[in-house]
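Undergrad: okay, structure incoming, though there's no sequence with it:
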């Protein structure tokens, strides 16, 4: 079994997205075979807005620590943090990950598809084993947000060597059915309220990412704990300190063995 193989199983791959070691450990402990990072969560953890290229150092550092996890790792590298395809390829080669997610927007706007395509080609030339998930941001930013325009971008990235196409913001069943029928690669969507994994499977979706949702829910839960104590409400249940500590001890042991 490889990370690529997970995209061709009977059920769609559900990829949870972590923002720190603790969240990644929790996903691994829950039995997920693969964990991705979330640029929003990583940026938020260092006090930076998302999609401004500020997560590079934090993402690289996080992935270096997560290498000891017994799961496949996929890195959200925004737009590659550079306009130079060679620099993007060098970054990916140094991450030691199973996959990367690279988007075709910068500063909240779509870019010419030839730019991300050239980065994808450079990545695959340098690291052919890395599974490249090419993100098409048309629906996310409501630019060129037609099925035909998205498919054109997806095919350009497929021709460049991408292994999967990520279309965040696509949620309408008819739209998803058209996309999966027209795109010659596995299609990845962002989790949205409503459709179940079974529903998405029937529409042809092969991968579903949680994105920043776990981070945002975790922040809400943390506030809920504090306000529950403040207002005299029952305390919510949680993973015990002992179990959480043991995860960290086991992780530290694996990391030490790999050195």
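TA: Nice, I can see it. Here the structure is a predicted model, which is why all the values come from computation and not from measurement. Numbering: from 1, shown residues only.

Undergrad: make it CA atoms for all contacts and neighbour counts henceforth
TA: Fine.

Undergrad: just the strands in the chain please.
TA: Along the chain, counting by DSSP state E, strands occupy 13-15, 17-18, 34-37, 72-76, 99-103, 105-106, 109-110, 131-135, 164-166, 187-190, 207-209.

Undergrad: could those go into a markdown table alongside distance to residue 251?
TA: Below are the strands of the chain laid out as a markdown table (distance: least, Cα to Cα, whole Å):
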| stretch | distance to residue 251 |
| --- | --- |
| strand 13-15 | 20 |
| strand 17-18 | 16 |
| strand 34-37 | 15 |
| strand 72-76 | 15 |
| strand 99-103 | 21 |
| strand 105-106 | 35 |
| strand 109-110 | 39 |
| strand 131-135 | 25 |
| strand 164-166 | 30 |
| strand 187-190 | 29 |
| strand 207-209 | 24 |
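
Undergrad: number of nearby residues for residue 226?
TA: When neighbours are counted by other Cα atoms under 10 Å, residue 226 registers 12.

Undergrad: residue 214 too?
TA: The local packing of residue 214 (other Cα under 10 Å) involves 17 other residues.

Undergrad: contacting residues around the residue most central in space within the chain?
TA: Centroid-nearest residue in the chain, with Cα atoms, centre = their mean: residue 36, separated by 4.5 Å. Applying Cα atoms under 8 Å, 6 or more residues apart in numbering to residue 36 gives the contacts 15-18, 73-76.

Undergrad: same question for residue 101.
TA: Residues in contact with residue 101, defined by Cα under 8 Å, 6+ apart, are 74-78, 132-135.

Undergrad: take the one below as the second:
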């Protein structure tokens, strides 16, 4: 039921009304977002890595799937998860691990070790993932042309079309400049996921330019970390006595 609900959230949206998916990094943050009324969540691999003490891309798969499972169990809304390039797992095992963890969707990137994969081979791999998943997973195909490639929108469009034909539900052109979004929107027949920084202006701009879905990567975890650091700094500030027996920070 959750996956059907999640998939439906991406379709029939009015122009300028994208699906906003916060990125939790643990159960506590996921519950905050769910309680705020967001209909679904998108777990960032970099946020999970930071919360577990790993560098981005270095989280052991077992720990990543365990974190996904904790979050999925902890909230009543659908949860999708960034699982990088699939951790080298065979498509059937990857799908099984995601479904066992309770995820209804996943991000799968088309790069490895900071190098773009051959798009046709990656499309074939995505087709295998789709064949094993059936309708049970929403596949968000990340296109890394703007991260590790030439940044040519034509290359991003070519990759996007291959991945949609292979069974992807959504295209995620990571780090695509906002001004390129109208070109991508015109050339991609399907939902487009754009990344934003936590902030209303960024969301409004991407919504206006045609984003179907907006996620934040590790941005929310980083925002929370900065806020905690500011609190820690205030708590460590020298204490000043204002009156006998009364102190303030």
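TA: Yep, it's here. If you're wondering where the values come from, they're calculated on a predicted model, not measured in any experiment.

Undergrad: after superposition, what's the TM-score here?
TA: After superposition, the two chains reach a TM-score (TM-score structural alignment, normalised by the length of structure 2) of 0.85; 230 aligned residues with a Cα RMSD of 2.0 Å.

Undergrad: if we can go back for a sec, show me what the residue nearest to the centre of structure 1 lines up with in structure 2.
TA: Here residue 36 of structure 1 is matched to residue 42 in structure 2, going by TM-score structural alignment.

Undergrad: residue 148 of structure 1 too?
TA: Under TM-score structural alignment, residue 148 of structure 1 pairs with residue 154 in structure 2.

Undergrad: check contacts around that match.
TA: No residues are in contact with residue 154 of structure 2 under the rule Cα under 8 Å, 6+ apart.

Undergrad: go again using 10 Å as the cut-off
TA: 145, 160, 183-184, 187 (Cα atoms under 10 Å, 6 or more residues apart in numbering).

Undergrad: considering these, which possesses the most neighbours?
TA: Result: residue 160 is most packed of those (other Cα under 10 Å), 28 neighbours.

Undergrad: neighbours of the residue nearest to it when sequence neighbours are not counted, how many?
TA: Leaving aside its sequence neighbours, residue 160 of structure 2 sits nearest to residue 171 (Cα to Cα, 6 or more residues apart in numbering; 6.3 Å). Neighbourhood size, residue 171 of structure 2 [other Cα under 10 Å]: 30.

Undergrad: what do you get for residue 92 of structure 2?
TA: 14.

Undergrad: quick one: the helices in structure 2?
TA: Remark: helices assigned in structure 2 by DSSP state H are 2-8, 27-35, 45-52, 61-74, 91-101, 119-133, 145-148, 153-165, 181-187, 200-209, 219-235.

Undergrad: by contact count, what packs against the shortest one?
TA: Helix 145-148 of structure 2 sits against strand 111-112, strand 115-116, helix 153-165, strand 170-173, with contacts defined as 3 or more Cα pairs under 10 Å, 6 or more residues apart in numbering; DSSP states H and E.

Undergrad: name the residues of the longest one that are buried.
TA: By that I understand helix 153-165 of structure 2. By 16 or more other Cα atoms under 10 Å, the buried positions in helix 153-165 of structure 2 come out as 153, 155-157, 159-164.

Undergrad: now for the alignment partner in structure 2 of residue 56 of structure 1: which residues touch it?
TA: Aligned by TM-score structural alignment, residue 56 of structure 1 pairs with residue 61 of structure 2. With contact taken as Cα under 10 Å, 6+ apart, residue 61 of structure 2 is in contact with 67, 83, 86-89, 97.

Undergrad: need the buried ones from those selected in ChimeraX.
TA: Remark: buried members of these, expressed as a ChimeraX selection using 16+ other Cα under 10 Å:
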select :67,83,86,97
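
Undergrad: which of the contacts of residue 61 of structure 2 sits closest to residue 231 of structure 2?
TA: residue 67 (26.5 Å; Cα to Cα).

Undergrad: the closest one against residue 50, yeah?
TA: No: Residue 67 of structure 2 is beyond contact range of residue 50, at 12.0 Å (criterion: Cα atoms under 10 Å).

Undergrad: joint contacts of these two?
TA: By Cα under 10 Å, 6+ apart, the residues touching both residue 67 of structure 2 and residue 50 are residue 25.

Undergrad: and for the equivalent of residue 29 of structure 2 over in structure 1, the neighbour number?
TA: Counting by TM-score structural alignment, residue 29 of structure 2 corresponds to residue 23 in structure 1. Neighbour count of residue 23 of structure 1, defined by other Cα under 10 Å: 18.
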